[in-house]
Structure formats: structure tokens, C-alpha cells
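1. Here is a sequence together with a model predicted from it:
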Amino acid sequence: MTKFKKSALQVLEIERQAIEQLTQYIGDDFTKACELIIACKGKVIVSGMGKSGHIGHKISATLASTGTPAFFMHPAEANHGDLGMLTEQDILLTISNSGETAELLALVPVVKRLGVTIIAMTANVNSTLGKYADVKLCVKVEKEACSLGLAPTSSTTATLVMGDALAVALLDARGFTSEDFAMSHPGGSLGKRLLLKLGDVMVKESALPLVSPRQTLSLVLLEISKKALGMAGVVDNTGKLLGIFTDGDLRRVLDDRIDVHQVQIKDIMTQNSITASSDMLAAQVLKLMQHHKINSLFVTDSDGKPVGAINMQLLLQAGII
């Protein structure tokens, strides 16, 4: 084993143990912190210096995206005017491994005067910061993963995990849904997967490959080729879907040596096919198609009439896959 690999594995083991040890700190203080944040009418303002500040940025972002309004306030900048961001309705979540960070302690008198609740995330609950905090979340670790024992490593990992635990506990308590989550992530694939409805991505009207029951397979194949969805829908004279015929069905009938110019599609179509409704989330339909191992399906209305169609290629183009 190379020395690089050995060092890396040692770091992973130390940090794994650090996370495991956090379970002892999930107690009454953690519950109180959650209750205070749930009851908060303002925002959670996260603050920390150095590496704690970097972790604070991540925690505030996670809180904000999971239903708890939050943002990061740099303590040094706060001491020079940014403290105006804070109101008496807010909660200040301070992060300091030592609990003695000078820039954070300088904020305490003003914060206390405003009547703002302070939650301290620290390895030293008996520190000065811990003394003035209303709630203390302990993130103490046995040792840093750094071989010198100096660089914040396992301590920052533990703090980040505690922040995630706090955010998810609040998410669950609020009954935060995937739709709520999507509202905070409208851009990129997350928003598309969670917000896009099938009606937004399906083909419709003249693009639908629809045939009558008595059409021959040869004519149906022309329709399938023309509309390029890999299937055709068979409809009665009222427009109701009776069945479908797919590329997969074609391979089956060719093996049976069926005359494509004579056989009528009603005799070889697949009945009771899987369908979807246009108000379903596109991500839901993807899961449905994957479960039934199909590449395309029709979208029907309440009367069973095709109003659209979708296939894997369209879902891929829409960024759902």
C-alpha cells in the first residue's frame, strides 16, 4: 500500500469516528434548537470565521433550500456595519470550534441587547461563546484528521454533519415536500425533475401517431416511422385508445412470419397499455416507464382519449433523465 493511500484511509477512518461520536450530542439541546428555529418569525443568520465560516456558508445554504430562511453573515463585516442585517426576530447560529473567536465574541453584547437568540455550534460548550449562548450544540471530536493535529479536518466535517442533521430535522418537522424543494431549485436538472409536468414535454395533436383498428400493419409502420416515437396508438371512431403497437411488437410479429400487408393492427396490438395523465410530473412518468420497462407511452384524458405521447428521448431532451 502506498503512503498516499495509507494516509487517505487513515483520514477517512478518523473522520468516520468523528461523525459516529456526534450521536451523543443529539439530545435536549438539539431538540431545543429545532424548536426555537421552527418558532422563529425571522431568519437564521449563520456566522463563523475562517474554516468555520466556509462551513457556515454551506449550512446556511442547506437551511435555505430546505424550508428554513437563512443566510450567512461574516462576523468581521458584521462588526463594521453588516450587523444591521440582524433583527430581534432572527436567530444567530454561531460556529466556532474553540468558542473563543474574537470576531464572534465582539458581536455578543449588541446581539444580546437586541434580544436575539444565540445558538452556538462549538467543540467547547464551556467557552465564552457557550456561556452566552441560549443553546449549545456540541461538535467536539477526539482529534483532527490532519497528521499535525492542526488543520481543521474532522472538526469541520463534524460541524457540517451537525448542520445537515439540523436542516433535515427541520425539513421533516415542517412537512417540507419535494415540490417545496423544487421551488428553491428552479434552475438546472433539479428544478426540471421536480417541477416539470408531463403536459409541458409531451408531443400532441398532429404529432401523435394514431391509427384505426382495421389499418394494416404496413400502413401502421409508415405512421410509426413518420412520427418517430417508436409506437402507434390504435383508436376507435370516438377517439378512445384501444391499444398500442410498438417497435418491440414488430420484432415479435416478424418472428411469427405475419404478412404485414394483410394483418390488421387490431389483431396484433397490445391492449390495456400503460398510460399517463398530463398533470403528472415528468419525473413520475420516467419512474413509471422504468418500472414497466417501456420506452414510450400515451397520455390520455379522463375519457381514455390520447392527448399526448412521450418517450425516453423526449424526457432526455427535457433534462429529466
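-> Perfect, I can see it now.
2. okay, CA-based contacts and neighbour counts for the rest of this
-> Fine.
3. if I look at the residue nearest to residue 88 when sequence neighbours are not counted, how far off is residue 68?
-> Leaving aside its sequence neighbours, residue 88 sits nearest to residue 116 (Cα to Cα, 6 or more residues apart in numbering; 5.1 Å). According to Cα to Cα, to the nearest Å, residue 116 stands 17 Å off from residue 68.
4. Could you do residue 270 as well?
-> Separation of residue 270 from residue 68 (Cα to Cα): 49 Å.
5. Equivalent analysis for residue 62, please.
-> 9 Å.
6. what do these two both touch?
-> residue 167 (Cα atoms under 8 Å, 6 or more residues apart in numbering).
7. Tell me where the stretch 151-300 of the chain has strands.
-> For the stretch 151-300 of the chain, strands defined by DSSP state E, counting those that start in this stretch occupy the ranges 210-211, 231-235, 241-246, 270-271, 275-276, 296-300.
8. Residues touching the fifth one, excluding its own?
-> The set of residues external to strand 275-276 that reach it, using Cα under 8 Å, 6+ apart, is 285, 297-300.
9. The last one now?
-> Contacts to strand 296-300, defined as Cα under 8 Å, 6+ apart, come from residues 229-231, 233, 273-278, 289, 306-312.
10. now swap in the first one and tell me
-> Applying Cα under 8 Å, 6+ apart, the set of residues contacting strand 210-211 from outside is 220, 223, 232-235.
11. second one coming, line it up with the first:
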Amino acid sequence: MTAAVDQIIPYTHIDQLREAKRIIEHEATALRNIAIDLDARFCAAVDRIEHCQGSVVVTGIGKAGIIGQKIASTMSSTGTRAHFVHPAEAVHGDLGSLHEDDIVLILSNSGETEEVCRLLPLLQQRGIAVIAITATCHSTLGHASEIAIPIGRLREAGLHGLPPSTSTTAMLAVGDALALVLARVRGFGSQDFAQYHPAGSLGRKLTSVTKIMRTDDSLRIAKETQSVREVFGQSWNQARRTGAVMIVDDEEKLIGIFTDSDLARLLACHQEQKLDRPIREVMTSRPTTISRTAVLGEAVDLMAERKLSELPVVDDEGFPVGMLDITDLIALMPQSLELNS
């Protein structure tokens, strides 16, 4: 008689999805609880880092170290000077990269990691402040830290609950919260962010509209009292002519816009008599505009939302300084920024 053998149940796609959802929901529940329990210690950490005269030096071992590298990168890109130091390398010379004005942000779930605990007396000797993200304040790391942000003793996700998963997700979330709250406290805006991200699709999205807009002799600007025939009878720069005329008042402030399509519409409707009337009578009054301080991403979103082909750029007082034309934007926009068709 053949010995009975355990039959392996096929791990179907339904089973995979069910397990994946359980893992994600487990981690999401942990994050919700951490958000509820977050207290004044988080604010103390923000205040301490905000007034730090040096850098935030992030450290951790294993998976926590990888999370630490990401947190350091996020801080660096949002206005907080930060870099990562591996704890094992620190005791082999990299401690020389630390200054007494720095703050060390240590990530360790247990708070008892050997490589991390070995650093603590060395940091204390040099008077370097320590902030910890750890499970509990009652660990070696928690006791040695000036500020400890507890994430709680979390059960890791998955069947065996062994690989760091929920704990590292929690550390990442708290680290992101630190970085982004610090950015808001410092008044770190989109223009600052653009300076740190000049390359790639993000860099293009954050490019100032002043670097893309048409200016000077590429613009068509007319007085509100001019007739349509006068305006379109003028000689314009044909090589880079925008498809819209910006209409200004006696103070040279923008009050309207008239496009080539508007002209074609008059002719198609047999309203040629309006060609000799002031252009203000047929222009679009109070047109959509964008500030010269805006970035390309904002302009693209606005043009997509309003279905615009041209977008006047104005200064703080309402004077026209440029024109964004859709034909110029298309070549610059990565796929993620493409206008709605």
C-alpha cells in the first residue's frame, strides 16, 4: 500500500490575492494605530531637528538600514541636510563624518541591535544627540536616546511573521512624516523642490513657466480699442507666432484674449462686419491666466482642465509677460504629464 503523502494545495491566483490583501491590510492597520498614538515626542523630534545646526545622520542595520537610507534621501530632497552612515562602518572610521552639531536618527525595531548599541556610548562621549524610531522606549536604544518615537511592538505580516515587514513599513511612515512636516515647518515650497530635482520627468514638471513661455516679439499684444482687422493686419513674428492675441487696456494690463479660432469663427458665421469693430467686443474677457512664479506641472494641469491651447502668463499686477502655447509644451511633457485629449 502506497504511503500517504501530504498533498500540496495549489496556490491559485485567488489565494495569492487573498494573502496579499491580508498583508497589506495588516500593515495598514498598524499604520493607522501609529497615527492615532503619535504624540508630543514626534513634535519634540521635529523641533530638535529644525534647530539642528549640523546634519541629520541616519543609521540602522539590515532592513532598518535600507529604510534609513530612504529617509535620509527624502530629508535631503525636502530641505533637511541628511545622510546615511552604516553602523558597522561607523566604528571602523566613519564616525569621523559626524560633528557635535549633528543629530543621529537611529532606526532599530528591537532597540537592542548589537551594531547600533555599540554606537551609543561613542555618541554620548561626543555629546551628539540621538533620536530613535523604535518599538519601545524601554530598550537600550530607547533609554539612550534624547527623544524616542515608539512604533509599538508590531507583529510582522505574513504566515510566519518573521521577515521585517510591518515594522519597517512603520519606520518608513514615521520617517516620511518627519521629513515632510519639517519641510512644511521650514516653508519648503515647490520652487525649492525644483532646485533639488532639475533632471528627469520630475525636473521638467517643476521647470518654471518663465523658461518655457514665449516672450517679446513672439507675443501678439493689442489695445482693446483696435479693430480686429487692424490687429490681424499687423506684421507679427511669423517664425514663432502664437495663436492668440493678448488684449490690454490703457494701463497695459491684460483684460482679454482673442485667438485665430475666434477669427475663423467670425468668418464662418458671416460676421465680417465685426472685423471693423473694437476687438474688445469679440474678445474673451477675463481669460484664464497663470502666474510667472508657477511651474510647468501647474500650467499643464490648468490647460488640461480648461481645454486651453494658449495660456497667458502675468505678473503680480496683471501685466502680460509671456504666453504658454500647447505646441511648445507637448515636446517637453513626459507621458505622465500629457494633456487630456
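-> That came through fine. None of these values were measured; they are calculated from a predicted model.
12. thinking again about what came up before, compare residue 270 and residue 68 of the first structure and say which is more crowded by neighbours.
-> Neighbours per residue (other Cα atoms under 10 Å) separate residue 270 of the first structure from residue 68, with residue 68 holding more: 22 against 17.
13. wait, that one sits on residue 43?
-> Yes - counting by Cα atoms under 8 Å, residue 68 of the first structure does reach residue 43; the two are 7.5 Å apart.
14. The residue nearest to residue 88 of the first structure pairs with which position in the second structure?
-> In the second structure, the residue equivalent to residue 116 of the first structure is residue 128, according to TM-score structural alignment.
15. do the same with residue 127 of the first structure
-> Match for residue 127 of the first structure (TM-score structural alignment): residue 139.
16. contacting residues around the closest residue to its match other than its chain neighbours?
-> Nearest residue to residue 139 of the second structure in three dimensions, chain neighbours excluded: residue 111, at 5.3 Å (Cα to Cα, 6+ apart). By Cα under 8 Å, 6+ apart, the contact set of residue 111 of the second structure is 117, 134-136, 139-142.
17. Which secondary structure state is assigned to residue 111 of the second structure?
-> Three-state call for residue 111 of the second structure (DSSP: H, G, I helix; E, B strand; the rest coil): coil.
18. Could you find the counterpart of it in the first structure?
-> Per TM-score structural alignment, residue 111 of the second structure is aligned with residue 99.
19. Likewise for residue 21 of the second structure?
-> Under the alignment (TM-score structural alignment), residue 21 of the second structure pairs with residue 9 of the first structure.
20. how about residue 22 of the first structure, what's its partner in the second structure?
-> Checking TM-score structural alignment: residue 22 of the first structure goes with residue 34.
21. Count the neighbours of residue 69 of the second structure for me.
-> 21.
22. How much space separates the closest residue to it other than its chain neighbours from residue 298 of the second structure?
-> Nearest non-adjacent residue to residue 69 of the second structure, counting by Cα to Cα, 6+ apart: residue 84, 5.6 Å away. As judged by Cα to Cα, residue 84 of the second structure and residue 298 of the second structure stand 33 Å apart.
23. Comparing these two, which residue is more hemmed in?
-> Legend: neighbour count by other Cα under 10 Å for residue 84 of the second structure and residue 298, higher for residue 84 (20 against 17).
24. So the more buried one sits against residue 76, correct?
-> No - taking Cα under 8 Å as the definition, residue 84 of the second structure is not a contact partner of residue 76, at 10.5 Å.
25. Check for me that the match of residue 21 of the second structure belongs to a helix.
-> Yes - counting by three-state DSSP, residue 9 of the first structure is found in a helix.
26. quick one: contacts for it?
-> Taking Cα under 8 Å, 6+ apart, we find residue 9 of the first structure in contact with no residue.
27. and what of residue 65 of the second structure?
-> Counted by Cα under 8 Å, 6+ apart, residue 65 of the second structure has contacts 59, 86, 107.
28. okay, those residues in a markdown table with distance to residue 41 of the second structure next?
-> Below are the contacts of residue 65 of the second structure laid out as a markdown table (distance: Cα to Cα, whole Å):
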| residue | distance to residue 41 of the second structure |
| --- | --- |
| 59 | 19 |
| 86 | 25 |
| 107 | 15 |
